[in-house]
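1. Coordinates for the following, if possible.
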Amino acid sequence: MLQKIKLEHILFLDIETVPEFENFNDLDEEKKLLWESKTQYQRKDDFTAKQFYDRAGIWAEFGKIVCISVGFFNFKNKNRSFRLTTFKGEERDLLQEFSLLLEEHFSKPQHLLCAHNGKEFDFPFIARRMLIHNLPLPTKLNLFGKKPWEVPHLDTLELWKFGDYKHYTSLKLLTNVLKIPSPKDDISGSDVRDVFYIEKDIARIVDYCEKDVLAIAQVILKLRQENLLQASEVISVS
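-> Got it, this is the predicted structure:
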C-alpha cells in the first residue's frame, strides 16, 4: 500500500518545542500548581516541579512550538527534488502560516501528513496549540468523527512497528539500522530549550529540524525500497 501513495501527495514535517516560559518562576501561581500536579507521576520524589520544568516543552499545555519544518517532493520532467522550508517566529504567526500551507496546497483527500511519532506528538501538539491560540483547525488536523482508516496521517514510527505497539524506535536508531545518513550531527531534542532561550540561535534549531524532516522522507523511501535522496536533490528555502 505504501508504494501506491504518490510521494508528491505527502507533506513531511517535524516540530521543535520548548517550555512556554524560560523559567519556572515566570509561571503564575495557579500554573505552577497545575505543572506540579501534571508531572507528579513522572517526577515522583526525584525532582521538584521547578527542577523538572526544563522538560515542559513536551506538553502542549506548558510548552510552545518554535518552528515547524516541512518538506515535499517535486517531480518535473522526470527529475526528482525535495523542497524544505521552515515556519518560525511568534508561535501564533507560524501556526497560521503552516495552516495556510495545508489549506492551500495539502487539503485534498489524497494528501497526507507524515512525521516520526507524529500521531503521538507532532500532530496533536500542533492542533492543541492552534486551539490555545483560538485558531481554526485545518482539515488535515481536524480528526473529530473520523474512523482510524480515514485519518490522513502517516507515521514512520508506526510503520516500523508493524503492529507491535509496545515497541519504540527513535528516528536516530531507525536511520542507523536502515543505513540512512544520520540527521543528528549537532544538537539533540534535549538541547533545544537551551539553544532557544540561552544561545538564542533559532537558525541552529531550524537546521536541526529540517534534517529530521529529510530523514523522515528518506525512511519512507527506504520502506518503499526506492533510491535515497542525494544532496543535489534537496533544496532548502529557509
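2. Please count neighbours and contacts with C-alpha atoms only from this point.
-> OK.
3. all strands of the chain, in order?
-> For the chain, the strands defined by DSSP state E cover 10-19, 63-76, 79-88, 112-115, 153-155, 234-236.
4. Adding distance to S182, write the ones you listed out as a markdown table.
-> Shown next, in a markdown table, are the strands of the chain (distance: least, CA to CA, whole Å):
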| stretch | distance to S182 |
| --- | --- |
| strand 10-19 | 15 |
| strand 63-76 | 17 |
| strand 79-88 | 17 |
| strand 112-115 | 16 |
| strand 153-155 | 18 |
| strand 234-236 | 15 |
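5. Let's compare: structure for the following, please.
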Amino acid sequence: MLEKKKVQNILFLDIETVPQQEKWTDVSIEIQKLYAAKTKYQRKEEFTPEEFYDRAGIWAEFGKIICISVGYFVEIKGKTQFRVTSFYGDNEHEILINFKGLLDSHFNKKNHVLCAHNGKEFDFPYIARRMIINRVELPEKLNLFGKKPWEIAHLDTLELWKFGDYKHYTSLKLLTTILGIPSPKQDIDGSEVANVYYKEKNLPRIVEYCERDTVAVAQLLLRFLNKPLVKDNEIISV
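-> Here you go, the predicted structure:
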C-alpha cells in the first residue's frame, strides 16, 4: 500500500513545542496542581513538579506550539523539488490558523496524506488538541471523530519502522544515521528548544532545526520506498 502512495500527495511536517509559561511561578496554582497530578508517574520521587516543568512542552495541556514546519514534493519542468516552509512565532493561534489554511486550500483531497516521525503519538494529536484549546476549527485531515482506522490519512515513519513491534521506539536521529541520511541534529535537540526560546530568544534557530527535521522525515520515507534521497540543491525554502 505504501508503494502506491505518490510522494507529491504527502505533506511532511514537524512541530516544536515549549511550556506555556517560562517560569513555574508564572503558572496558576490550579494548573500547578493539575500538572503535578498529570506528571506524577513520570516524575516518581526524583523530581518535584517545579523541577519537572521544563518538560511541560510535551503535553498539549501544558505546552504550546511555536513552530510547524512542512515540506512537500513538486515537479518543475521534469525536475523534483522539495519545498519547505514554516509557520512560527509567539502567537500560537495565528500559527494554527495559517497551518489550517494550508491544509484546507492545498492538502484537502482524499489522496492527500500527512506524514511525521512519531506523528500519530505526538505531532498530529498535539496540533489537534491545541486547535481545540485555541478554538480553531479542525481541518479534515486532523478531524478523526467517527473515522475508521483505514480512513485516517496519516503516515508515521516511526510506525513504519516498527513493523508491528509496538514496544520499539527509534529516534529520528538514530534512523537517519543507520540509513545513511544526513543527520538533522546539527545544532540543537528537542530538550534544548525551551531554553533557546525563552532564554536565548532565538526563534530562527528553532525554525531551522524544525525544518531540518521535516526534511529528514521526507528522506526517511524515500529510503523506505527505496527511492533516491533529495539532494541539497533540490531543497527550497519558501
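6. care to give me the TM-score?
-> After superposition, the two chains reach a TM-score (TM-score structural alignment, normalised by the length of the first structure) of 0.99; 237 aligned residues with a CA RMSD of 0.6 Å.
7. want to try JSON lines for the strands of the first structure, with mean neighbour count and distance to L141 of the first structure as columns?
-> JSON lines is the format used below for the strands of the first structure (neighbours: other CA atoms under 10 Å; distance: least, CA to CA, whole Å):
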{"stretch": "strand 10-19", "mean neighbour count": "24", "distance to L141 of the first structure": "13"}
{"stretch": "strand 63-76", "mean neighbour count": "21", "distance to L141 of the first structure": "15"}
{"stretch": "strand 79-88", "mean neighbour count": "18", "distance to L141 of the first structure": "17"}
{"stretch": "strand 112-115", "mean neighbour count": "24", "distance to L141 of the first structure": "9"}
{"stretch": "strand 153-155", "mean neighbour count": "20", "distance to L141 of the first structure": "9"}
{"stretch": "strand 234-236", "mean neighbour count": "14", "distance to L141 of the first structure": "25"}
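8. if we compare those, which one ends up closest to L27 of the first structure?
-> Smallest distance to L27 of the first structure across those (CA to CA): 10.6 Å, for strand 10-19.
9. could you give the angle of that closest one to strand 79-88?
-> Calculated by axes from the mean of the first three to the mean of the last three CA atoms, to 10 degrees, strand 10-19 of the first structure forms an angle of 30 degrees with strand 79-88.
10. In the longest helix seen in the second structure, which residues are buried?
-> Counting by DSSP state H, the longest helix found in the second structure is helix 203-224. If you call a residue buried by 16 or more other CA atoms under 10 Å, then helix 203-224 of the second structure has these buried ones: 203, 206-221, 223.
11. From the contact counts, what lies against it?
-> strand 10-19, strand 63-76, strand 79-88, strand 113-116, helix 157-162, helix 172-178 (3 or more CA pairs under 8 Å, 6 or more residues apart in numbering; DSSP states H and E).
12. Could you list the residues in contact with the fourth one?
-> Strand 113-116 of the second structure is contacted by residues 9-14, 107, 123, 141, 153-157, 214, 217 when judged by CA atoms under 8 Å, 6 or more residues apart in numbering.
13. Also the third one?
-> Contact partners of strand 79-88 of the second structure, identified using CA under 8 Å, 6+ apart, comprise 66-75, 95, 98-99, 207, 211, 214-215, 230, 234-238.
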